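S.K.: Here is a sequence with its predicted model. Questions after.
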Amino acid sequence: MPDWERIERSDEFRELVKRRKSFVVPATIFFLAYYMGFILLAGYASDFMGESVYQGLTVGYCLALTQFLMVFVLGIWYLRKSENEFDPLADKVVEAAAEAEDARFVRKDEGTGVKA
């Protein structure tokens, strides 16, 4: 059985958590602030949100549609960052854990203590 505490203390795992957190936390804050800004504008600046941009298309609709665009962009950005940065780090964590665990899939015989 893997030693999860040792894996958690490893430099590779800490680096993975640090890098992932440095992306996810700011992206989440940005998303929530953008969304809350939209909600506040809708509630308190109804005149501004109701202004026509083009033949019935209002500022409110435009800002609402940018929510979809933002989620799409953040999702693609995360996938690329994950593929190029997080996944290689995760592979290093797995390799380090496998090296630390001498014989991960080899069982010891209960009676003799000899590897079977």
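M.R.: That came through fine.
S.K.: from here on, contacts and neighbour counts on C-alpha atoms
M.R.: Fine.
S.K.: mind checking how far the closest residue to residue 89 other than its chain neighbours is from residue 87?
M.R.: Taking Cα to Cα, 6 or more residues apart in numbering as the measure, residue 89 lies nearest to residue 16, with 5.8 Å between them; neighbours along the chain are not counted. As defined by Cα to Cα, to the nearest Å, residue 16 lies at a distance of 9 Å from residue 87.
S.K.: Same drill for these two, tell me which one is more crowded.
M.R.: When neighbours are counted by other Cα atoms under 10 Å, residue 16 and residue 87 differ, and residue 16 comes out ahead with 19 against 13.
S.K.: which helices and strands sit right next to the helix or strand where the more buried one lies?
M.R.: Assigning secondary structure by DSSP states H and E places residue 16 in helix 11-44. With contacts taken as 3 or more Cα pairs under 8 Å, 6 or more residues apart in numbering; DSSP states H and E, helix 11-44 sits against helix 46-49, helix 59-81, helix 87-100.
S.K.: which one of those helices lies closest to residue 36?
M.R.: Each of the helices and strands packed on helix 11-44 was checked against residue 36 via Cα to Cα, and the shortest separation belongs to helix 59-81, namely 11.1 Å.
S.K.: Comparison target, given below:
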Amino acid sequence: MGNEAPIAEDAAPVADFAALRESEKFRTLKRRHRSFVFPVVIACLLWYVAYVLLAAYAHDFMSTRVFGSVNIGLLLGLAQIATTFIVTTWYVSYANKHLDPIATEIRDSVEIPEALTDKAGR
């Protein structure tokens, strides 16, 4: 503790979230996120609806045996599950490469430096 002067409450930096929302980096982050998420969500929903419609109205097609007791309906159902894992892996990879670096820059620009928080006792 020694000779350290206390830091006044009003001396701590305050993040301006309105300005942050309007910054070019934040707009880039939102644009990149939306350009990935919206098309993928639409494609997945269409794929799911197609599966449901086939199951409801194309009984003969869905019951076509592929081998043994396995039919097209079962394979498409398993493909639905696989799609979830594939899209999740794809998104994580995309986020790591294209979203996280910008988010880190934004976060680092608004965080209170650790030295200030230690001295202020927060």
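M.R.: On my side now, so go ahead. Worth saying up front: this structure is predicted, and the values here are computed from it rather than measured.
S.K.: of the helices and strands packed on helix 11-44 of structure 1, which approaches residue 3 of structure 1 most closely?
M.R.: Counting by Cα to Cα, residue 3 of structure 1 lies closest to helix 87-100 out of the helices and strands packed on helix 11-44 of structure 1; the figure is 8.1 Å.
S.K.: Return the distance of the closest one from the chain's centre.
M.R.: Centroid displacement of helix 87-100 of structure 1 relative to its chain, using Cα atoms, centre = their mean, to the nearest Å, is 19 Å.
S.K.: Can you name the residues in contact with it?
M.R.: Taking Cα atoms under 8 Å, 6 or more residues apart in numbering as the criterion, the residues outside helix 87-100 of structure 1 that touch it are 2, 7, 10, 12, 13, 15, 16, 104.
S.K.: For that helix, buried residues please.
M.R.: 89, 90, 93, 96, 97 (16 or more other Cα atoms under 10 Å).
S.K.: quick one: the helix holding residue 16 of structure 1 to structure 2 mean distance?
M.R.: Following superposition, helix 11-44 of structure 1 is found to deviate from structure 2 by 0.3 Å on average (mean Cα distance after the TM-score superposition for structure 1).
S.K.: List the buried residues in that helix.
M.R.: Residues of helix 11-44 of structure 1 classed as buried under the neighbour-count rule (16+ other Cα under 10 Å) are 12, 13, 16, 20, 27, 31, 34, 38, 41, 42.
S.K.: Which of those residues sits closest to residue 79 of structure 1?
M.R.: Closest to residue 79 of structure 1 out of those is residue 20 (11.7 Å), distances taken as Cα to Cα.
S.K.: Next, find the distance separating that closest one from residue 5 of structure 1.
M.R.: Distance check for residue 20 of structure 1 against residue 5 of structure 1: by Cα to Cα, it reads 19 Å.
S.K.: Also residue 30 of structure 1?
M.R.: Plainly put, residue 30 of structure 1 is 33 Å away from residue 5 of structure 1 if you go by Cα to Cα.
S.K.: Check residue 22 of structure 1 too.
M.R.: 22 Å.
S.K.: cool, residue 26 of structure 1 as well?
M.R.: As it turns out, when the distance is counted by Cα to Cα, residue 26 of structure 1 lies 28 Å from residue 5 of structure 1.
S.K.: ditto for residue 39 of structure 1
M.R.: Plainly put, residue 39 of structure 1 is 43 Å away from residue 5 of structure 1 if you go by Cα to Cα.
S.K.: Same check on residue 31 of structure 1?
M.R.: Separation of residue 31 of structure 1 from residue 5 of structure 1 (Cα to Cα): 33 Å.
S.K.: do the same with residue 62 of structure 1
M.R.: Distance, residue 62 of structure 1 to residue 5 of structure 1, using Cα to Cα: 49 Å.
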